[in-house]
Each structure stands twice: as C-alpha cells, then as structure tokens.
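**Q** I'll drop the sequence and a predicted model, then ask my questions.
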Amino acid sequence: MTAYIVFTREATTDQTELDAYGQAVAASFAGHPLKILAAYGAQEVLEGTPPEGVVILEFPTMEAARAWYDSPAYQEVVKHRWKGSSYRVVIVQGT
C-alpha cells in the first residue's frame, strides 16, 4: 500500500547547514522508488501554526519509505538538516 513521508519545516536555525542538506539530498534518492509530490510550494494554512515549508514524498510501501529514510546515503545527508533546522517528519500509509 502506498506510503508518504511528510516533512514539515518548523524553523531554520542554520541556513548554511540547510543549504548543504538541500544540495546533497537528491543523491540519496538513487535506487529508491519515490516520487516528489510537493516541495516547498505555496501553502494555505487552514489550522495551526504555519510551517516554513512542506515536502511530501510518495513510496510504494511503508517498507520502501523506511528503507530510504534509514539508508546510509540519507542518514549521512540528514545530519545537515538536523543541524540546520527543526522539522516534523512522519510516514503515513495511504488508503
């Protein structure tokens, strides 16, 4: 069943680290079946505190989503995101 990883950037703390993440993250996609559905597009907040940005990735299964997230390639890159920002990240199964 389809799964989605939703990244919600709450706050930027170090733009240099966030830029390093942005430049390197695409390489971590190699060999993983994913589709970028949204990436920092225009938002209309209906409820709650507005995030700085939202990214939604689609995967064929929860296992495929987790395989990418846990991959050595992504785990090397994500260190920059952790140093440069505060995010909320969830994997949600589609219906």
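**A** Done, it's in. The shown structure was predicted, so the numbers you read here are calculated from the model rather than taken from an experiment.

**Q** okay, CA-based contacts and neighbour counts for the rest of this
**A** Will do.

**Q** got a list of contacts for stretch 77-90?
**A** 5-18, 20-21, 24-25, 28 (CA atoms under 8 Å, 6 or more residues apart in numbering).

**Q** quick one: buried residues of whichever strand or helix holds His80?
**A** Under the criterion of DSSP states H and E, His80 resides in helix 72-84. Residues of helix 72-84 classed as buried by neighbour count (16 or more other CA atoms under 10 Å): 73-74, 77-78, 80-84.

**Q** quick one on the thing from earlier: buried subset of the contacts of stretch 77-90?
**A** Neighbour-count burial (16+ other CA under 10 Å) is assigned, among the contacts of stretch 77-90, to 5-10, 12, 17-18, 20-21, 24-25, 28.

**Q** Now, the residues you listed that are in strands?
**A** Among these, the members falling in strands (DSSP state E) are 5-10, 12.

**Q** circling back: got a markdown table for the buried residues of helix 72-84, with distance to His32 too?
**A** Shown next, in a markdown table, are the buried residues of helix 72-84 (distance: CA to CA, whole Å):
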| residue | distance to His32 |
| --- | --- |
| Ala73 | 11 |
| Tyr74 | 11 |
| Val77 | 15 |
| Val78 | 16 |
| His80 | 21 |
| Arg81 | 20 |
| Trp82 | 22 |
| Lys83 | 25 |
| Gly84 | 25 |
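
**Q** here comes the other one, which I'd like you to weigh against the first:
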Amino acid sequence: MKHYAIANLRNVQLGPGIVEYLERIDATLAPYDGHFIVHGGQPEFIEGSWDGALIVIEFPDYDSVRGWYDSPAYREILHLRTDNADGVAMIVEGVGRTHKATDVLG
C-alpha cells in the first residue's frame, strides 16, 4: 500500500539553508521511489483556514518512506529544513482506489 510523507511547514526562511535542502532532496528520494505529489502551491480555501505550506511525497510502501527518512543521505540534509522552518511531519498510509468512506467503520 502506498505511504506518504506529509509536512506542513510554516515560517520558512528562504535563505541558503532551504535552497540547499531543495537542491539536494530529490537525490535522497530517488533510491526509495519517492516523488512529490504536492509541494506548496497556493491553496484555494473552500472551508476554514490553513497556516503553512503543504508538502506530500508519495512512496510505494512503508518500508520505502521509512527507509528514506532514516537514510544517511536524508539525515545529512534534514537540519537544513528544521533549522529554517517550523512545522510538523508525519507518515500516513494511503488507501486503495476501491476504498469507501464507510470502510473506516469496521
């Protein structure tokens, strides 16, 4: 089942640290078949409000996303993001195309 690394970043300081992080992150994703499916962008609010930039990176499975996050290559650049932005990051399991809303009931 696909898994996603999701982050909501706030107060991003667009300086040399974030620039280096952005220049290097794609190479850390490649060995784990990770790719961006949402990377910031201006949302259209249709209900409520949101503070920050949403990032969603798709991976083929849990082992891939965990392997990427724990990899030496990503750990080497992680501080470039955390030193220059506030936010939250998480790993979430996706659902298949046949998933129905009521599947969560039982």
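**A** Received the coordinates, thanks. Just so it is clear, the structure is predicted and the values come from calculations on it, not from any experiment.

**Q** Give me the TM-score for this pair.
**A** The TM-score (TM-score structural alignment, normalised by the length of structure 1) is 0.85; 94 aligned residues with a CA RMSD of 1.6 Å.

**Q** circling back: can you name the two of the buried ones among the contacts of stretch 77-90 of structure 1 that sit furthest apart?
**A** Greatest spatial distance among these (CA to CA): Glu10 and Ser28, at 22.6 Å.

**Q** re earlier: can you tell me which of the buried residues of helix 72-84 of structure 1 lies closest to Ala67 of structure 1?
**A** Of all the buried residues of helix 72-84 of structure 1, Tyr74 has the smallest distance to Ala67 of structure 1: 9.7 Å, by CA to CA.

**Q** so the closest one makes contact with Ser28?
**A** Yes. Because the distance of 5.2 Å satisfies CA atoms under 8 Å, Tyr74 of structure 1 is recorded as touching Ser28.

**Q** can you list residues touching both of those two?
**A** Between them, Tyr74 of structure 1 and Ser28 share these contacting residues under CA under 8 Å, 6+ apart: Trp68.

**Q** Please enumerate residues in contact with stretch 14-22 of structure 1?
**A** If you take CA under 8 Å, 6+ apart as the criterion, stretch 14-22 of structure 1 is touched by 12, 77-81, 83-85.

**Q** Quick check: the farthest pair among the residues you listed?
**A** Using CA to CA, the two most remote members of the contacts of stretch 14-22 of structure 1 are Thr12 and Val77, lying 16.4 Å apart.

**Q** related to what we said a few turns ago, how big is the offset of the helix holding His80 of structure 1 relative to structure 2?
**A** By mean CA distance after the TM-score superposition for structure 1, the fitted helix 72-84 of structure 1 averages 0.7 Å away from its aligned residues in structure 2.

**Q** Confirm Ser86 of structure 1 sits in a strand?
**A** Yes. Membership of Ser86 of structure 1 in a strand is supported by DSSP: H, G, I helix; E, B strand; the rest coil.

**Q** Leaving out chain neighbours, which residue sits closest to His3 of structure 2?
**A** For His3 of structure 2, ignoring the flanking residues on the chain, the nearest one in space by CA to CA, 6 or more residues apart in numbering is Glu93 at 4.4 Å.

**Q** ok, so what distance separates the one you found from Asn84 of structure 2?
**A** Here the criterion is CA to CA, to the nearest Å. By it, Glu93 of structure 2 lies 27 Å from Asn84 of structure 2.

**Q** same question, His35 of structure 2
**A** According to CA to CA, His35 of structure 2 stands 22 Å off from Asn84 of structure 2.
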